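Trainee: Quick one: sequence plus predicted model below, questions after.
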Amino acid sequence: MRRLTTLILTLATLASPGLAQDMRAPGVAADDSRQIVDITGPPWNSIARVQTNIGGKCTGTVIGPRLVLTAAHCLYNPRTRRLLAAGSLHVLLGYERGDYKTHLTVDALHVPTAYDGTKPGESVRHDWALLRLSAPADVPVLAPASRAAASGDSVALAGFSQDRVHLLMADRDCAVTAQGKPAGPGGMLIFHSCSASRGTSGGPLLVRTDGQWRLGGVNVGITAQAGNLAIWPDGLDGAIKALSAP
């Protein structure tokens, strides 16, 4: 737990470009094993590009007919120091090379009250957001797993990385390297070896359960010491119920 606490103290350096020399784009290892995936087939067709009216671009996952899970920091406006309103958000399904299958707007959102965009390191355990779409998504739902991805689990991570921003890429040759939940409120921290860079924030850390892909975490960034980081959202079930209510 002491090592985990030390790592948490470094999280203010999320997405820092000053990482080890064996990196390409921040978070992408020299032995990059990412591949372009088929956005028309599962589970990749359940992964969305999330865009904002101020130019932000992240990744999200369709976890309900009208629900997309992403990272809270993707919705933060550093100029106003506030979260963007639902009407400023756009979800693109089947996005590839500037084209997309479906464009949906967002009519409501949930972000944990403890999330503070001015303090990314301190807020990382609360760095998730649930978006309610203006209409049902025309893709399969990628359901959350029954538990967070755990140490030793083989996992995959998909998203729209900054170095290939117009293509959905996935690293399917990686694993969870550490997991822990310090005292206090907030989600589980999941450190993993998947290559990913800016733009993959909000993307799904995938685990296989009974032969099917499930969401085992939400990618949120990189750290100075421990590679890439995902979290297991604390309070997701309540948010799903709230945004699914008539």
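Mentor: Okay, I see it. Since this is a predicted model, take the numbers as computed values, not measurements. Numbering: from 1, shown residues only.
Trainee: alpha carbons only for contacts and neighbour counts from here, please
Mentor: Fine.
Trainee: and residue 209, how many neighbours?
Mentor: By the other CA atoms under 10 Å criterion, the neighbourhood of residue 209 contains 12 residues.
Trainee: how near is it to residue 144?
Mentor: Here the distance between residue 209 and residue 144 works out to 10 Å (CA to CA, to the nearest Å).
Trainee: chain center to stretch 6-18: distance?
Mentor: Between the mean C-alpha location of stretch 6-18 and the chain-wide mean there is a distance of 17 Å, by CA atoms, centre = their mean, to the nearest Å.
Trainee: now swap in stretch 35-42 and tell me
Mentor: 17 Å.
Trainee: Name the residues that touch it?
Mentor: Stretch 35-42 is contacted from outside by 44-45, 94-96, 140, 167-171, using CA atoms under 8 Å, 6 or more residues apart in numbering.
Trainee: let's go with 6 Å and repeat that
Mentor: Contacts to stretch 35-42, defined as CA atoms under 6 Å, 6 or more residues apart in numbering, come from residues 45, 94, 168-170.
Trainee: Pull the most distant pair out of the residues you listed.
Mentor: 94 and 170 (14.8 Å; CA to CA).
Trainee: if we can go back for a sec, okay, the contacts of stretch 35-42 in TSV with distance to residue 52 and neighbour count next?
Mentor: Formatted as TSV, the entries for these read as follows, by distance: CA to CA, whole Å; neighbours: other CA atoms under 10 Å:
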residue	distance to residue 52	neighbour count
45	21	22
94	17	22
168	18	27
169	21	24
170	23	22
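Trainee: Run through the residues that contact the residue nearest the centre of the chain.
Mentor: With distances taken as CA atoms, centre = their mean, residue 202 lies nearest the centre of the chain, 1.9 Å away. Residues in contact with residue 202 (CA under 6 Å, 6+ apart) are 59-60, 70-71, 218-219.
Trainee: element containing it, please.
Mentor: Residue 202 is located outside every helix and strand, with elements delineated by DSSP states H and E.
Trainee: try it against this one:
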Amino acid sequence: MRFVLTLTFMALLGGTGPVEAQQRNTSLTGLGGANEALVWQAVGRLDADSVGFCTATLIAPDLLLTAAHCVYSPTSNTPLKAEDLTFRAGLRNGTSAAERQIVQIEAHPGYTPGQGSTVENIRHDVALLRLKTPIPTHMLDPFVLFDERFAKGPVSVVSYGRGRAELPSRQAVCRMFDHYQGVVLMDCDVTFGSSGAPVFSHKNGRGQIVSVVSSVGRFEGKKVSFGMVLPRLVADLKRQMRANAQNPLASARRITINSGVSRTTSTGGAKFVRPGGS
């Protein structure tokens, strides 16, 4: 199968998906109602001081799942400091269901910061973050991973993004339509800030995370979003996290963060974006 990534700033902001996808997909809608948002409160905004935000999801009382590129500075490609990251679960108009600091960061070793949205990077664009204080399950119910074989079909995405930083948005139906060497292709509506957003399968009732939003680009002339096949990657990261748990400072490779703004490169991606930014 021919597989060409053309990821540019214009691909993120302009263009439309195929007409047939528009006919079957639902629109992106803000979760403005309290009852509607309640189901998705384990999805939250991951804020990085002086950088911006991504989307992250609680998968255990003390573990977050997000994209690997969300834990690197978008200007210097160096690791962010754990204490400069804050998870705001279910953030809606300034109010969070829970708020926690991060104490440990583990990005998949297969991801290379600064290399852009190559097939190899998209395939490994996953990170686990450990919370300083767990969020009890009676407060928030973590989502679980979908561990069955990849199958084409409908999925949903919950994310934050540019222009909708204060309210989570959900696309109830978009589609996984192909995969290639561990990279998943979708026609979901995502933008800056959507990086790390969970892609849900609803095959077994409550949503299970089947992938994570990595980047946006074009495939065979059509605008698409990219994710990855998760189970093996998350298992790798859990082992890595346990191995480094006794020395989180070393594993996070603490450095000084350069002051940055939202940006894209010639290879693009659904990068960090400042709240309210453009």
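Mentor: Ah, there it is. This structure is a prediction, so every number in the text was calculated from the model and none was measured.
Trainee: Quick TM-score on the pair, please.
Mentor: Here the TM-score of the superposed chains, computed with TM-score structural alignment, normalised by the length of structure 1 as the reference length, equals 0.82; 227 aligned residues with a CA RMSD of 2.5 Å.
Trainee: residue in structure 2 matching the residue nearest to the centre of structure 1?
Mentor: Residue 202 of structure 1 maps onto residue 196 in structure 2 when the alignment is built from TM-score structural alignment.
Trainee: Just the strands from the stretch 51-200 of structure 2, written as ranges.
Mentor: Taking DSSP state E, counting those that start in this stretch as the test, the strands found in the stretch 51-200 of structure 2 are 52-60, 63-66, 85-89, 98-107, 127-131, 153-161, 164-180, 183-186, 198-201.
Trainee: For residue 225 of structure 2, find the nearest of those strands.
Mentor: With respect to residue 225 of structure 2, and counting by CA to CA, the nearest of the strands of the stretch 51-200 of structure 2 is strand 183-186 at 5.1 Å.
Trainee: now the closest one: which residue numbers in structure 1?
Mentor: For strand 183-186 of structure 2, the matching stretch in structure 1 spans residues 189-192, with TM-score structural alignment as the criterion.
Trainee: Against structure 2, what's the mean shift for that stretch, could you check?
Mentor: Overlaying structure 2 shows stretch 189-192 of structure 1 at a mean distance of 1.1 Å from the equivalent residues (mean CA distance after the TM-score superposition for structure 1).
Trainee: Now which residue in structure 2 aligns to residue 228 of structure 1?
Mentor: The criterion is TM-score structural alignment: under it, residue 228 of structure 1 has residue 225 as its aligned partner in structure 2.
Trainee: number of nearby residues for the nearest residue to its match once chain neighbours are set aside?
Mentor: With CA to CA, 6 or more residues apart in numbering as the criterion, residue 225 of structure 2 has its nearest non-adjacent residue at 4.3 Å, and that residue is residue 216. When neighbours are defined as other CA under 10 Å, residue 216 of structure 2 has 35 of them.
Trainee: which SSE is residue 216 of structure 2 in?
Mentor: Residue 216 of structure 2 belongs to strand 215-219 when assigned by DSSP H and E.
Trainee: And that strand, what does it pack against?
Mentor: Helices and strands in packing contact with strand 215-219 of structure 2 are listed as strand 222-228; criterion 3 or more CA pairs under 6 Å, 6 or more residues apart in numbering; DSSP states H and E.
Trainee: Which helix or strand lies directly C-terminal to the strand it packs on?
Mentor: Reading on from strand 222-228 of structure 2 to the C-terminus, the next helix or strand found by DSSP H and E is helix 231-244.
Trainee: Could you pull out the buried residues of that following helix?
Mentor: Neighbour-count burial for helix 231-244 of structure 2, with 16 or more other CA atoms under 10 Å as criterion, is recorded at 231, 233-234, 237-238, 240-241, 244.
Trainee: quick one, it and strand 98-107 angle?
Mentor: Between the axis of helix 231-244 of structure 2 and that of strand 98-107 there is an angle of 90 degrees, by axes from the mean of the first three to the mean of the last three CA atoms, to 10 degrees.
Trainee: After helix 231-244 of structure 2, which helix or strand is next?
Mentor: If you walk from helix 231-244 of structure 2 toward the C-terminus, the next helix or strand you reach (DSSP H and E) is helix 248-252.
Trainee: Please give the number of neighbouring residues around residue 8 of structure 2.
Mentor: For residue 8 of structure 2, the neighbour count with other CA under 10 Å is 17.
Trainee: got it, and residue 15 of structure 2?
Mentor: Close neighbours of residue 15 of structure 2, defined as other CA under 10 Å, add up to 14.
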